[in-house]
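In: coords please:
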Amino acid sequence: MPTTAERQFALVLHTDGTFELIDWPTQDGATLPLLYSKIATDRVDVVSITSRLDMWLDDEGAGTKPLAEYATRLYGRYQPIHQPYFGTVVLTGGANQHGDTLGLTLDQALELITRWLDIVHTYRRHAVIPHPTRSPKG
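Out: Just a heads-up that it's a prediction; the model follows:
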């Protein structure tokens, strides 16, 4: 089993501000099915944010998926925003010399989570207040 330093990750960012840190597969043929599953589509596109950071999204998400406001704002922390993005997105590392998508290192993932939480906290319009599942004892 790989150590934490050897593991690769991806960050799944949902339109409601929640996220998932997942293991990025290193075996051939496993990455596209994972992207299809997490983004809920069978057509993905990739936006290169930096040479070490890519954002995967639904290729046909505009008009069919909710606005990914927080992911669009995260993109804006690295590049000027030239369009909004839609639906769940998956962040991965850049590509290697063969064009294979790399996962994020743990340090990259933690930095992105910190930025994500800052954006969600700053721009969330309504606080999410959990509803009690039972009434308090009185």
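In: contacts and neighbour counts: CA atoms only from here.
Out: Fine.
In: where along this structure do the strands fall?
Out: Counting by DSSP state E, the chain has strands at residues 9-13, 19-23, 44-50, 53-58, 89-92.
In: for those strands, state which one has the densest average packing.
Out: Highest mean neighbour count of these: strand 89-92, a mean of 26 (counted as mean count of other Cα atoms under 10 Å).
In: counting contacts, what elements does that strand pack onto?
Out: When contacts are defined as 3 or more Cα pairs under 8 Å, 6 or more residues apart in numbering; DSSP states H and E, strand 89-92 packs onto strand 9-13, helix 31-39, strand 53-58.
In: and if we set it to 6 Å?
Out: Applying 3 or more Cα pairs under 6 Å, 6 or more residues apart in numbering; DSSP states H and E, we find strand 89-92 packed against strand 9-13, strand 53-58.
In: off-centre distance for the shortest one?
Out: Pointing back at strand 9-13 there. 4 Å (Cα atoms, centre = their mean, to the nearest Å).
In: here is the second sequence; please produce its structure so I can put it next to the first one:
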Amino acid sequence: MPEPRSDSRYALILRPSGSFDVIDWPTELAAGLNLLAREFNTTGVATFSMWPGVSLWTYVDAMMHRAAPLNRSAVNIHSASGYHPQEYYGTAAITGGPQRYTYTGLTLDGCYELLKIAGIDVPTMPKPRTK
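Out: The predicted structure is shown next:
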């Protein structure tokens, strides 16, 4: 397995409202699971590998818990992966894929591409001027 890039250190948090956060993703799996448990307000966290190097995380009942709002961003990303359509409810997170007993993070470019797939408009940051 190739080593993750040094800039692969982020997780993308997708909320049902269409808002999102890009957060630091820890290198240790236990710390990542604790972070997600706090974000999802639960102790039951599940993951689904959608592409090599891309995993979707939800709380365990996110596919059945219809009392929570539908997360269209997570649904759009799941649909783009080519798997059978699946609805997700509540907050979801996207990280990199499994590697040596942990999960890698995403690059900022990867977060940007996933936001486009999710249907969330994000402006392109201008390059700094060097003059």
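In: coming back round to it: will you turn the strands of structure 1 into CSV that also has distance to Tyr75 of structure 1?
Out: Formatted as CSV, these follow (distance: least, Cα to Cα, whole Å):
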stretch, distance to Tyr75 of structure 1
strand 9-13, 12
strand 19-23, 15
strand 44-50, 7
strand 53-58, 8
strand 89-92, 10
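In: what is the aligned counterpart of Glu111 of structure 1 in structure 2?
Out: Residue correspondence, TM-score structural alignment: Glu111 of structure 1 in this structure matches Glu113 in structure 2.
In: what's in contact with stretch 33-53 of structure 2?
Out: With Cα atoms under 6 Å, 6 or more residues apart in numbering as the test, stretch 33-53 of structure 2 has contacts from 55-60, 81, 96-97.
In: go with 8 Å
Out: 55-60, 78, 81, 83, 90-93, 95-98, 104 (Cα atoms under 8 Å, 6 or more residues apart in numbering).
In: now swap in stretch 60-71 of structure 2 and tell me
Out: 14-18, 44-46, 86-92.
In: spatially nearest residue to the residue positioned nearest the centre of structure 2, not counting backbone neighbours?
Out: Centroid-nearest residue in structure 2: Ile94, 1.1 Å away (criterion: Cα atoms, centre = their mean). Leaving out its chain neighbours, the residue that sits closest to Ile94 of structure 2 by Cα to Cα, 6 or more residues apart in numbering is Leu56, at 4.6 Å.
In: name the residues of stretch 101-115 of structure 1 that are buried.
Out: Buried residues in stretch 101-115 of structure 1, defined by neighbour count with 16 or more other Cα atoms under 10 Å: 101-106, 108-109, 112-113.
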